[in-house]
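A predicted structure for the sequence below; I have some questions about it.
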Amino acid sequence: MTPFLPITPLLPDILASLAERPRLVLEAPPGAGKTTQVPLALLDATWLAGGRIVMLEPRRIAARAAAAYMAAQLGEQVGETVGYRIRFESRVGPRTRIEVVTEGILGRMIQQDPSLEGIGAILFDEFHERHLAGDLGAALALDVQSGLRPDLRLLVMSATLDGERIARWLDAPRLSSPGRSFPVSITHSPVRPQETIEQHLVRTVRQALREHPGDVLAFLPGRREIERARSMLEKQGDDLEVVALHGELSLAEQQLALSPADAGVRRVVLATNVAESSVTLPGIRAVVDAGLAREPRFDPPSGFTRLETVNISQASADQRAGRAGRVAEGAAYRLWPQSRRLEPSRTAEIEQAELSGLALELAGWGSDNLPWLDAPPAGAMGQARDLLRRLGALDEASAITRLGRDMLALGATPRLAAAALRAAPERRALVADLLALTEARSPLRGEQGRTDDFRQRVAALHLWRDAGARGARAGSADIGALAAIEKASAGWRRRLEIRSSASGVPDSHAVGDLLVHAFPDRVARRDEGQPMRYQLANGRGARLHEASALLGEPWLVILDLRLDARDSLVFAAAPFDPEVLERDHADRFVTERVMRWDDERQIAEAFEERRFDALVMSRKAIPLRGDDAVPALLAGIRARGIGSLPWSDNARRLRARIGALRVWRPELHLPDVADATLLQSLESWLSSYLSGKRRLEALQAAELSEALSSMLDYEQRRALDVHAPEELKVPSGMTRRLEYGTRDDDPGAPPVLAVKLQELFGLADTPRVGDGRMPVMLHLLSPAGRPIQVTQDLAGFWNRTYPEVKKELKGRYPRHPWPDDPWTAAATHRAKPRGT
């Protein structure tokens, strides 16, 4: 019997809309019943004509649960009218008309059959999660609908969706359904000093159990935090059932969390964001939310993707809280300050993920001109295609190769697919294990769990597998995790058409030799001078931790590391034989003439280098030719700074004059001679003066001055001499030097003229430069050359200050003239003759 749910009254409108138009947006909050009622309601639609319905779910647990619930409503088993398909697991039959699939499955279906023969409708459930595979599936389905299948119906469904934007994108109507929920009170639980997130959550769970009846759903970012919180709760010894819910659990363990607790038993479900939507958890009356989720983040400079713990969006927080109001009034406890501002919605994965899988899908489709809701970033797509070319999946024109199509059909990530398909037949069983192990969390626990040697994961799997009925426990490995990895490995063996599994301890280089084909950009060679440090082929540096099991290995392929600004810390790696590079990646080797600047010896050197990407495999010194050394010399100057050049006093003064006049007379367009600009433009003004030189010291000061002067054309040089002269003629008949650039913070500061007072008698106004725009700064000196006054107002000095100076200095310097009227006195640089 079909239950009456909030979505039920809307079902006729959904049917009518899809009868008239091929696309529809449905907004329905959690509990409305959209996931399980809409597909069943569409089965008898006239336009479906007996065809199949494919519904996408973002997670395996939700796909299984939705199929099981719909099958139960029909009184059938899963695999009859309703079935599901997820990776390595299929429950469909010849009578199946509703297939619930995970998002990646749809891409495979469309690539294999672009016309989608026999499929009448595709439903995108929980589209707000914006997973990369879901966005791609929707774009491909729209492309198919517009070109091959105008009769195909597309229905986008979500609980927290920007429906207006989605409707514009689809050119589709919107329908909205009310939810089935009761009021939920929101409380923000403050953290205590020195309290971990698990301690904070457990304390708040205890509070929720005291204050509310029913079960508690607690959200944590990942499995590690769930296990710690579970241990804390179980140690408290209450009559309480604690269950976990996350994507790494077995089917039986997931079913336990989705089933009602025994009568009289209170339950705490510790879950990741898999419990936000799509699945129904019975008996929940309170939610405790840590406000965190673990999401992949791609770091383009390193090429690594890391799972990062991030704050959830406001939409996710609302959806989590709503879980407490499904059956009665409930409560939500949030473990963050009420003042924290959350982003309104989740960022689309396409904007922050590594896109090699997407780029391969698009190459297989033959076009990336798809109707995207959010188009993939151009930079990330370029980097993804570079990787695919390196793996052999694309040719130089970015067209898919035969290997690329085989990789696409295999369904693994491009890196791992390349490793699997390049492996020799006798290594395929081990490849299946590596595919399963690299996609899963490490099964190692305790002290062994901290090892950075990836081979130990393989050894633990083989030990557990080989023990069989004898019951060996694979050392300190997690048996449940190993069982899940074995199940995935078996799935890969079926796809690779391998009958038997790998066993025993592989050769020391067997694991690494295979993984090199997946991560050729992450091969690393030990630094001869620093045994804990490695250089990667992508140019980055990495280091081993102090207790590393890989110490002494000359070559590693690195699978995981913690990104640091300088040298990242290796978390997982395996040694390999460098001959694999020569044998299987010969196209990545280049031999080039290169120049190097030896800063210690202050000399340019020429070498012939053979490199694998950024790794120098061999180097030999070769003679210099012509101007070979110029780039290295320029690099050396840039490394040491502009001050490393042989600046003479004349050259420094010339720079200062150019800099000053550039400020005073911008219309002359004089060149910028500041340090940073000169360094940046070395090639244009200095290269020709370095020709034929190997050492920087071979550059003469006179050549540097000439290079600087050559930056000016004839008119500019003439203007410089006129408006920023090196010296001025003073009334005494002598010429005195002007000092420019006296202030580092102001190149246009007035130049300084240091001159004895007696040499300026008769001069009424302060001399000016810069076409009369800048009065010089006069440093008036005593006959002994000591400063008397600093001024730009000579007339004011004669009128106001000179009488006092005369009175003070006349007795000290009696042999020098001190006239009463300096305006009319004769200027002189000499003392009075004896006897006068």
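All right, it came through fine.

make it CA atoms for all contacts and neighbour counts henceforth
Noted.

count of neighbours near Pro531?
Residue neighbour count, defined by other Cα atoms under 10 Å, stands at 15 for Pro531.

ok, and the closest non-adjacent residue to it?
Using Cα to Cα, 6 or more residues apart in numbering and skipping the chain neighbours, the partner closest in space to Pro531 is Gly552 (6.9 Å).

Same question for Pro173.
Residue nearest to Pro173 in three dimensions, not counting chain neighbours: Leu24, with 5.5 Å by Cα to Cα, 6+ apart.

so the one you found touches Ser176, yeah?
No - with the criterion set as Cα atoms under 8 Å, Leu24 and Ser176 do not qualify as a contacting pair; they are 10.8 Å apart.

if you count what's nearby, which of these two comes out ahead?
Shown here are Leu24 and Ser176; by other Cα under 10 Å, Leu24 has more neighbours (23 against 17).

What number of residues are in the vicinity of Pro376?
For Pro376, using other Cα under 10 Å, the count is 21.

hang on, the earlier thing: now do the same for the residue nearest to Pro531: helix, strand or coil?
coil (DSSP: H, G, I helix; E, B strand; the rest coil).

Same question for Ala639.
Following three-state DSSP, the label given to Ala639 is helix.

Taking the centroid of the chain, which residue is nearest it?
With distances taken as Cα atoms, centre = their mean, Asp299 lies nearest the centre of the chain, 3.0 Å away.

ok, now how distant is the closest residue to that residue other than its chain neighbours from Asp513?
By the measure of Cα to Cα, 6+ apart, the closest residue to Asp299 outside its immediate chain neighbours is Thr305, 6.1 Å from it. Note on Thr305: its distance to Asp513, by Cα to Cα, to the nearest Å, is 22 Å.

The two: who's more crowded?
In this view Thr305 and Asp513 are compared by other Cα under 10 Å, and Asp513 has more residues nearby, 23 against 18.

give me the element that one is part of.
The secondary structure element spanning Asp513 is helix 510-515 (assigned by DSSP states H and E).

before we move on, what about Gly83?
Using DSSP H and E, the secondary-structure element containing Gly83 is strand 82-86.

packing partners for the very next helix or strand once past that strand?
Downstream of strand 82-86, the first helix or strand assigned by DSSP H and E is strand 89-91. Here strand 89-91 is seen to pack against strand 82-86 when contacts are counted using 3 or more Cα pairs under 8 Å, 6 or more residues apart in numbering; DSSP states H and E.

now the strand it packs on, how far from the centre of its chain.
Centroid separation between strand 82-86 and its chain, computed with Cα atoms, centre = their mean, to the nearest Å, is 35 Å.

same thing with stretch 786-799?
The offset between the C-alpha centroid of stretch 786-799 and the centroid of the whole chain comes to 62 Å, using Cα atoms, centre = their mean.

And here is the other one:
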Amino acid sequence: MLPIEAVIPDIISTLASDSRLVLQAEPGAGKSTLVPLRLLQAGLFGDKKIIMLEPRRVAAKSIAHYLAKQLGETVGERVGYQIRNEKRLSAKTRLEIVTEGVLTRRLQADPELVDVGLIIFDEFHERSIHADLALMLAYEVQQAYRDDLKLLVMSATIDTALLSRYLDDAPILTCSGKTYPVDVAYFGKPSQYLSDHVLRALQQVLRVQESGDILVFLPGQGEIVRCIEACKATLGEDIICLPLYGGLPLAEQEKVLSKQSAAVRRVIFATNIAETSLTIEGITGVIDSGLEKRLTYDVKSGLSRLDTVMISKASATQRAGRAGRLQPGYCLRLWQESAHNTLSDFQPEEITTTDLCSLALELSAWGITQYQDANWLSAPPERHFTVARQLNNALNLVDEQNKILTAGQMALALGVAPRLASMLLQSSTLQEQQIACLLAAMLSERDIQIQAENSDITRRLLALVEYSKDKKAATSAYRLHRATTEVVLTLAKSFAKKLGIVLNIERLSLTDIHNHTASLLLHAFVDRAAQKRAHGDNRYLLANGRGVTLREADTLQGEEYLVVCDVDGKNKDGLVYLACAVSQSLLLEQLASQLSEETHYQLDNKKEAILGRRRLCYQALILKEQNLSQIPACEFESCVKDILTSQGLGLLNWSAKSQAWLARAKWLGEHVDEFPCISEAHLIAQLDTWLLPYLSGVSTIKQLKQLDIFNLLQATLTWDQQQQLASQAPEFYITPSEKRVLIRYDEHQGPTVSVVLQEMFGQLESPMLAGGKVAVRFELLSPAKRPIQTTSDLGNFWRTSYFDVAKEMRGRYPKHRWPDKPLEEKPGRSIKPKSH
């Protein structure tokens, strides 16, 4: 008996009295297969249906077939399923297993769900964005229209307290689930190559587990392919290596779930698709790489990156549990035991890390237009939501207030991402519609080409046309993944059906493809128009300012403009996976309403002229640029202002006198509160008042440099302020011998006077500036005009260190005056007078 059987009575009685229930059942408890069946048999909901939400298509079909078999029926009778482009239902169906998008569409079409008595959310711990949305909408339906509607949220590992609080303190039931113990071991640090590490781990598990199949968890399809190649070359022929990942055709996934022969031992290499609701017969051993692929959205660039990251503790528990379904199992984890505690408890909710365009459009259709109006289980970053709204508005799916438009309703009915739905709706001619269907299908699935080195999407369209004529030849010529190609064509036909056309791509010509592809993609990816950078044929700049790169062998290299459909946002210059060349004329035509004209000026120092360039831009891209032969007189003033603001005041006629005046004024402003603060930054900020009014009639750099800057600077001060500057920060110091010496107002050392020492005889104390606040700093010079002493306190100098200086200088300069009583000496020449 499965462990869940013991709590079935509690589940039934709780749902009879409560509207909501949270069920936590460990892996292997049987919640996905037994709970819906027992609830169906209990007749708790009369003639109303039970809908069970499954996150994965293969799990939905597998569970439906299993439940129907338990009732002695075929699928489509009391138990049915509906997934994308496939359903098995009838008038007798009372239990429907559906995938997430199907439930959302049903809720949007019929918010009251009049024929539904219970919605079961299975494997809710995966926290997909679709499951979060479906629960939000179903909960609103229950509160607003259907207080008799029941909600059951089931999960193996999740924060049940969070869910209970969200569902108005819903009751929580728990159930253990490990029918057999699982021995968990750790297998040290990984090798440089994951495939080598997996192979060694596999050899160890085969020794420990002498029977049963082995499930190997890997992050993605690429790692699966490489590990299978490595293991096939080493393991015996009695062991079969099989892949299992989301991109695998559904029929091939289903084959993996059932064991064909007990005599054959299988090693199944899977992504986290095998982590939860899928029951794979015969598994007794698990090898867990501890890795998964996680899509992360970067709101700044508008790109998503696929990172390989460590799993959570909850995922590790789920994976290990797969080994104990049939008998005592063994799980080998490919990380150190000490590292296990560093794992996060749960993986981040998808809603917090992904692009929210589809979610925002669904909420708009539901009537939720503002971020704060949504009843979030886990709130996404508000900035992500805002950017999603803006893109949906740019695609003409919602208005400025985020209210859904007719096109938005039609886009949701197509069941594809908003970008691609908008592209499908934009297509008008039959050729456009057919190409749009193919593009939407290709961009919704994995790449049809195997290990493609070329990003040109038009080559893939041509490959599909050739494939429709001769599958074998096209598969070889274009290195197509045949199963994925079939999936793409099936999906394209479903889009065509929704558009009311028949997909007949055999007649599409290369001309049709080139004429329509760029225009369609530009509509969908308007923010991803790209322009080749000045240096390097494979480096491009996206309209949003982000850089991208083509592979070295990519045939699109050198194209001036691209529309980028798929790109890795991981690196600074993300690698382009799918793109299309686009002409400048198409960009100018299709983006006409969004173009901006900008005029830029810069100073050419060699020519001593201002050069102007007029640019036609689309966001960060410069589509057209031309030199201005002449700067209009009316724009010269603003041009000068821009240059002075960005490059400083060096363009003006700065004489030494002007620079000295500015240094004095700046220094005094820093030391006297009542004097205005004057600096280069201040002058730049005040250009409108002290400079620009005097540019009337000035239209060239030559004329600009003829302006008397000194007088303009002085004019910034009142008469009283000019007198204050002259007295408290004078231009010159008058020595005791009545010689005028320039005062340097040094930014770091203060007001400084450089003077021959003998000129200072008789100066008892250092003079004070700034109203008596700051002493002048003297740099006393030898007869050779070299500094011999620096002081801001002349009185102390004469009393102390002067005598040491004089003693040393007498030896060097015996013909010059170094008296013992300097304050009694006549100031002036340093050389001794000739004796008569």
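The structure has been received and is ready for your questions. Here the structure is a predicted model, which is why all the values come from computation and not from measurement.

picking up where we left off before, just checking, the residue nearest to the centre of the first structure touches Glu351?
No - using Cα under 8 Å, Asp299 of the first structure makes no contact with Glu351, being 12.0 Å away.

which ones are touching Gln426 of the second structure?
Residues counted as contacts of Gln426 of the second structure (Cα atoms under 8 Å, 6 or more residues apart in numbering) are 520, 523.

corresponding residue for it in the first structure?
Using TM-score structural alignment to pair residues, one finds that Gln426 of the second structure aligns to Arg422 in the first structure.

Tell me the spacing between its match and Leu152 of the first structure.
To Leu152 of the first structure, Arg422 of the first structure is 39 Å away according to Cα to Cα.

got it, and Ala32 of the first structure?
25 Å.

Aligned counterpart of His200 of the first structure in the second structure, please.
Residue correspondence to the second structure (TM-score structural alignment): His200 of the first structure is matched to His197.

Ser191 is in contact with that match, correct?
Yes - with contacts defined as Cα under 8 Å, His197 of the second structure counts as touching Ser191 at a distance of 5.4 Å.

more crowded one of these two?
Shown here are His197 of the second structure and Ser191; by other Cα under 10 Å, His197 has more neighbours (18 against 12).

Tell me the buried residues in the helix or strand harbouring Pro9 of the second structure?
For Pro9 of the second structure, the element it lies in under DSSP H and E is helix 8-17. Within helix 8-17 of the second structure, the residues scored as buried using 16 or more other Cα atoms under 10 Å are 8, 11-12, 14-15.

Let's have these in a markdown table, adding distance to Cys437 of the second structure.
As requested, the buried residues of helix 8-17 of the second structure are arranged in a markdown table below (distance: Cα to Cα, whole Å):
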| residue | distance to Cys437 of the second structure |
| --- | --- |
| Ile8 | 47 |
| Ile11 | 46 |
| Ile12 | 46 |
| Thr14 | 47 |
| Leu15 | 44 |
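
show me where the stretch 101-250 of the second structure has helices.
For the stretch 101-250 of the second structure, the helices identified by DSSP state H, counting those that start in this stretch occupy 129-144, 160-166, 194-208, 221-232, 250-257, in order along the chain.

Leu503 of the second structure is nearest to which of the ones you listed?
Shortest separation from Leu503 of the second structure across the helices of the stretch 101-250 of the second structure is recorded for helix 250-257, at 22.5 Å, computed as Cα to Cα.

C-terminal to the closest one, what's the next element?
Counting by DSSP H and E, the element after helix 250-257 of the second structure in chain order, helix or strand, is strand 265-270.

quick one: that following strand to helix 194-208, angle?
Here the directions of strand 265-270 of the second structure and helix 194-208 differ by 140 degrees (axes from the mean of the first three to the mean of the last three Cα atoms, to 10 degrees).

just checking, what packs against the helix or strand just after strand 265-270 of the second structure?
Per DSSP H and E, the first helix or strand lying C-terminal to strand 265-270 of the second structure is strand 283-288. Taking 3+ Cα pairs under 8 Å, 6+ apart as the contact definition, the neighbouring helices and strands of strand 283-288 of the second structure are helix 194-208, strand 213-217, helix 313-321, strand 329-333.

rerun that using 10 Å as the cut-off
Where contact means 3 or more Cα pairs under 10 Å, 6 or more residues apart in numbering; DSSP states H and E, strand 283-288 of the second structure is packed against strand 182-186, helix 194-208, strand 213-217, strand 265-270, helix 313-321, strand 329-333.

just how off-centre is the first one within its chain?
Read that as strand 182-186 of the second structure. Relative to its parent chain, strand 182-186 of the second structure has a centroid offset of 37 Å by Cα atoms, centre = their mean.

residue at max distance from the center of the second structure?
Distance from the centre of the second structure peaks at His836, with 92.0 Å (Cα atoms, centre = their mean).

What's the local residue count around the closest residue to Pro750 of the first structure other than its chain neighbours?
Take Pro750 of the first structure and drop its neighbours on the chain: the residue closest to it by Cα to Cα, 6+ apart is Val776, 5.3 Å away. Here the number of neighbours of Val776 of the first structure (other Cα under 10 Å) works out to 23.

Likewise for the one 4 residues further on?
Taking other Cα under 10 Å as the criterion, the count of residues near Leu780 of the first structure is 23.

That one matches what in the second structure?
Residue correspondence to the second structure (TM-score structural alignment): Leu780 of the first structure is matched to Leu780.

From Ala407 of the second structure, how far off is Ile426 of the second structure?
Quick fix: residue 426 of the second structure is Gln, not Ile. 10 Å.

what do you get for Lys61 of the second structure?
32 Å.

Neighbour count for those two, which is higher?
When neighbours are counted by other Cα under 10 Å, Lys61 of the second structure and Ala407 differ, and Lys61 comes out ahead with 24 against 17.

Contacts only, for the more buried one.
Counting by Cα atoms under 10 Å, 6 or more residues apart in numbering, Lys61 of the second structure touches 54, 75, 80-83, 86-88, 97-99, 250, 254.

and it, helix, strand or coil?
In terms of secondary structure, Lys61 of the second structure is helix; the call rests on three-state DSSP.

Looks like Ala621 of the first structure contacts Glu592 (just checking).
No - the pair Ala621 of the first structure and Glu592 fails to qualify as a contact (Cα atoms under 10 Å) at a distance of 12.0 Å.

Which residues are in contact with each of these two?
Common contact partners of Ala621 of the first structure and Glu592 (Cα under 10 Å, 6+ apart): 607-609.

Arg653 of the first structure: which of these is nearest?
Distance to Arg653 of the first structure across those (Cα to Cα) is lowest for Phe607, with 39.3 Å.

so where does that closest one fall, helix or strand?
Here Phe607 of the first structure is covered by strand 603-612, with elements defined by DSSP H and E.
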